[in-house]
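Asks: missing the sequence, but the structure's below:
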């Protein structure tokens, strides 16, 4: 009792000082922590001397030699380095006197590289393992035994740059309905079609599951060969989780849940993980399974979180927080810039999925990362590349510009705070930090050859699961229209460019005028862009745009995208475009004399939109014979392809059937060019309307110091300032590509191409059929958005033709596979994972009751996985 009393007495005497002691301890701790962080920051940027015995400014020339702008390893330590005269020697400054280089660092030694990488990030062009340095840098560590041991502290990501706000769950009363309120056929389920599609899924999935336990990504259906062409997590199985729920496949679902519960993680033998697949396919499918189980099957969420924590490491890069397209997740060397040559689709592929992850877990690291990507997209959208708002397919997102150095190894710029010491090809280099994307051959890089790289621009990747404009729309919808970052404005600005340069109609024979009926249509085309002549007197720069005229089947997704935007932003023009793009996809097989949509096709462009059925074999043969068809006649472009609508979509919520006025517009709408003066006025009106909307549709009023609102205001001011500051007046001139017919053999007497597979009015055609989902995806959106049952009819007709074509007889068994050649019906031993995750899913959903998975309550990501959209209506 004595000791107890003494303890009570002491506590009473010091209890008033306890908060002070705790506060002092915390201040003491964070003081030293901040000092440590500051010193590490200085080490990364080389702003203070390093306490080390080595001369870090020297380069070991016994190990590296520059040859043709590439560093190669020297096998003879006593050999004299051979310096190539092409690179700027001042920028490389390799030492040639070995006697003075005794303290040089060997960055080809794994342990040395691992140590130096703590402070100096690695810059790489690619992860090509044929390169010695790349191979060393991605070497897996023996200490990593399984997925669960990979949880590492994030080094660069700012987890609170953007936060998940409560206001994102609120939706205004006047927020538009994406799904139609009325359906011509009442929107009931079509049981016969649903049974047929479920049977197809069951048949092909049984083939996969009977051969594979789920560890392999895909199966070749004819030879039964297993292939890991993804991340090796079994993406066919994992990607089918939501289909198990949709089709009520309880046995398959129970087996998978039991397997995941025992393993508690996914496994793979691969070292490089594709970042897009991690989020778009694996994490998204697990999220979908968790939400479709009414949040009961928690194993899906547990593993989704586990995988997301690994995948987010790809974004843990210096300067800009942009991702590596492939993450060497088993390597301990993790401090890396994004690759200098990266697809724009690898950069922008996961915005929606990251925001969704935060909405589910309330962990800010995901939304902060996803919205940071969009901010970088926005910051790089003007005055960086030749075309604003739309990006070249391959860019440099590293944020590291390799700068030249003088003979004293000093960087040429004076602002040393903006430079970071880095490792490139086994050498120390000075990296000028840039906060935007830039060209892969930027003239300011010391290794640039000075040649301008053609900027190839497309909107959708080869896999068809990344379309950053569609992702922006879906993210806007997921956030219930709380548009702090300006998603709506970005889409509208991008559309202006698309409307000018990326639509066309082909020139066809007269018989298609009758066959096409009243279905007006349009094709999408990628473009290439480069600089032309500079008129210094008038301060005018020619920007030369070339339409490829190559329409890929992946472009069929764009019809659904524009229809989605038409409802989201209540814009009639987008609806007309969406319907005409879908019409183009539906008519393409007829033009190619096929029954299914081929992989790609290119046509001659129709320049007179009032006379697009005037193709003449004789005229084309003559133009190829005399070479006139290859003339590059660049014409100045000022107008858009489609007329900009002046009014919003009419309200259809109380109509007895689909709005008659809109149907009339669809049937009679000519492809009229825009009067530029009027277009400018429309854009001003649109901008004012947007600014008004921003004040009323944000859900809940935000605080005065709200980060996102402030950022949005700054972005709007930046746009206005950039529009006023004209550095040079760009004059856009456009022509069409002749690549597809250049050197192509033809028979003038028979008036046909020598190979004879497709008609003369088609310039190229890839006749493969790979079971792609983009057309049925757009048909699904078109039916749900317009309520017109003609899209169900097209889907039913297409499904019947698909089944008739892809069933192959093999060893007396009927198997389903892709087709190598639609003209000869030669089979292709391939059954892609998206056949399960997207193709059959959208076929099933278009014939399901429209109350199932309404577009107002659910969002489908790029790989077809279903996210719940949570919202509270604000009065």
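Replies: Yes, it's here. Note that this is a predicted model, so its numbers are computed, not measured.

Asks: use CA for all of it now, contacts and neighbours both
Replies: OK.

Asks: what about stretch 378-398, how long is it end to end?
Replies: By C-alpha to C-alpha, to the nearest Å, the extent of stretch 378-398 from end to end equals 16 Å.

Asks: A further structure is provided below for comparison with the first:
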């Protein structure tokens, strides 16, 4: 009997040792939450110091005597999202695998930021250094709050939530505050996180209001238009500020969603009043510009003059147009003002800026918008170029087509979206350049592939001799562009989200699963060409498979680009467009009205 007991004892000891070994292995070598979900230490910027002045004590020089009231009785709107049917098991498996891959890339970038730039604005993804580009309030942290929620990264969200206590939105070491960027990244991130968590964490709204109270002083001018590149120190010590005579349209007209939602949540009318005054000026001047229906890219916010001659829906203008249908949704269709302004703008875009591109893919109507300069005595100058920032328009037109019951506009929305997909798929890296020129069709409905027309666009003159063909071919080879594209004016990729943004909207609106396949293709190419040790980097040249990286990862990479990718592969009720309206920084705000 004794030998048997000894054998059992030995067996028990071996089992205990094995269990202990595996337990210790799990502790030290597995991705345990206590190892990865730890509280990081703030990274200190040694070149800056906290300012001794704060906006909390600033006085108002031009007080508002009577605020424009917020509409109070929202009405139902048409349903936006497609009626998705049951999903086959193999479709679900593929979709969730893709979604997990996106989430892994987010965690890689988030981990790089958390370990090397915590509470700074951005991490430099190649060097591991940090950058303070937006007043040093932790732009990536705040901008990414709602992405953490959407991706069910609860532990990481609570770590970020605790860090908010250390951010003081009443002061900054920056002498100048970019009001537009601060509002869309910080205020938008805080409000969206509040809405997605149904108000569970009071600090989110408290910080949004703290920031709102500071930024509101940028509107304390004689005509109540904001100084968008705000010399906040002057306001803090009671000095007068003025709006700029050369203000970008986007920086003037893109506060409506954030400020409106803040008023809805706090019942403080000043925020909605501030943006509604801007809207009223845009409305009043919309049909009296040199291109009626559109506003010039640069406006005089001091004299409230809209006399510029350059028109575009790209950078410096884009989100003003984007916010017209979105503000209509957020206000619950209580006013037709934003609908009217959108219709005017879309008509002008169709008549003056919208073109079909000459491509070998003749089955699809590939659409882009051009830039236009109005000349009083000479013919108008049309620049047939597109840029990544313009890729938002497909999603905006699609959204408005549903909300305003204009199904005929869905073809335009899809054409614009397909244009950006084509620009990605046509490049050697599978990534669209920041800006490029294209060959426009003479007829929107009849546009066969015409190689000679392409050559003429490249040369900017008619083909008269055989040598012209050779010259065009030489230029094309030098430029490294695909058929239909004339030149890559800016061949970089800055991790931008706009193409994926429109694909997200069009997928949720139409249910077309080919858009998921296109998004997956884009994701794989972007991941392959931009991944670094500490995150993902913008690259200099999408024509070069081994392009130089410029060591920059702006906060919108986590707040927008990866979020849109994740949502494209999510179940359609996650951040449904019938429940939320997304800001220009992809921050979901809870809608106050339902749908019909």
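Replies: Nice, I can see it. Treat the numbers as computed from the prediction; the structure is a model and nothing was measured.

Asks: and the TM-score between them?
Replies: Laid over one another, the chains give 0.83 as their TM-score (TM-score structural alignment, normalised by the length of the second structure), with 536 aligned residues with a C-alpha RMSD of 2.9 Å.

Asks: and residue 403 of the second structure, what does it touch?
Replies: Contact analysis of residue 403 of the second structure by C-alpha atoms under 8 Å, 6 or more residues apart in numbering lists 77, 78, 79, 80, 325, 329.

Asks: so what's the third one up against?
Replies: I take that to be residue 79 of the second structure. Taking C-alpha under 8 Å, 6+ apart, one finds 402, 403, 578, 595, 596 in contact with residue 79 of the second structure.

Asks: now residue 390 of the first structure: which helix or strand?
Replies: For residue 390 of the first structure, there is no enclosing helix or strand under DSSP states H and E.

Asks: what number of residues lie near residue 681 of the first structure?
Replies: Look at residue 681 of the first structure: counted by other C-alpha atoms under 10 Å, it has 12 neighbours.

Asks: does residue 666 of the first structure count as helix, strand or coil?
Replies: Recorded secondary structure, residue 666 of the first structure: helix (DSSP: H, G, I helix; E, B strand; the rest coil).

Asks: my guess is it contacts residue 574. True?
Replies: No - using C-alpha atoms under 8 Å, residue 666 of the first structure makes no contact with residue 574, being 11.3 Å away.

Asks: who has more neighbours, these two?
Replies: Shown here are residue 666 of the first structure and residue 574; by other C-alpha under 10 Å, residue 574 has more neighbours (24 against 19).

Asks: distance between the host helix or strand of that one and the chain's centre?
Replies: Residue 574 of the first structure is located in helix 572-591, with elements delineated by DSSP H and E. Distance of helix 572-591 of the first structure from its chain centroid, counting by C-alpha atoms, centre = their mean, to the nearest Å, is 23 Å.

Asks: and for stretch 223-235 of the second structure?
Replies: Mean-position distance between stretch 223-235 of the second structure and its chain equals 24 Å (C-alpha atoms, centre = their mean).

Asks: next: stretch 389-405 of the first structure.
Replies: Averaging C-alpha positions (C-alpha atoms, centre = their mean) puts stretch 389-405 of the first structure 17 Å from its chain's average.

Asks: check stretch 589-596 of the second structure too.
Replies: Distance of stretch 589-596 of the second structure from its chain centroid, counting by C-alpha atoms, centre = their mean, is 21 Å.

Asks: and that stretch, which residues are buried?
Replies: 589, 590, 591, 592, 593, 594 (16 or more other C-alpha atoms under 10 Å).

Asks: next one: stretch 103-122 of the second structure
Replies: For stretch 103-122 of the second structure, the neighbour count (16+ other C-alpha under 10 Å) marks 103, 105-122 as buried.

Asks: burial of the equivalent of residue 586 of the second structure over in the first structure, as a residue count?
Replies: Correspondence of residue 586 of the second structure to the first structure, assessed by TM-score structural alignment: residue 864. Per other C-alpha under 10 Å, the neighbour tally for residue 864 of the first structure reads 26.

Asks: go on, residue 562 of the first structure?
Replies: Considering only other C-alpha under 10 Å, residue 562 of the first structure is surrounded by 28 other residues.

Asks: just the element for the counterpart of it in the second structure, please.
Replies: Under the alignment (TM-score structural alignment), residue 562 of the first structure pairs with residue 397 in the second structure. Assessed by DSSP H and E, residue 397 of the second structure sits inside helix 393-403.

Asks: so that helix versus helix 410-425, what angle?
Replies: If you take axes from the mean of the first three to the mean of the last three C-alpha atoms, to 10 degrees, helix 393-403 of the second structure sits at 160 degrees to helix 410-425.

Asks: show me where the stretch 351-500 of the second structure has strands.
Replies: Under the criterion DSSP state E, counting those that start in this stretch, the stretch 351-500 of the second structure contains strands at 354-356, 367-369, 371-373, 381-383, 385-387, 435-438, 485-490.

Asks: from residue 398 of the second structure, how far off is residue 391 of the second structure?
Replies: Per C-alpha to C-alpha, residue 391 of the second structure is found 12 Å from residue 398 of the second structure.
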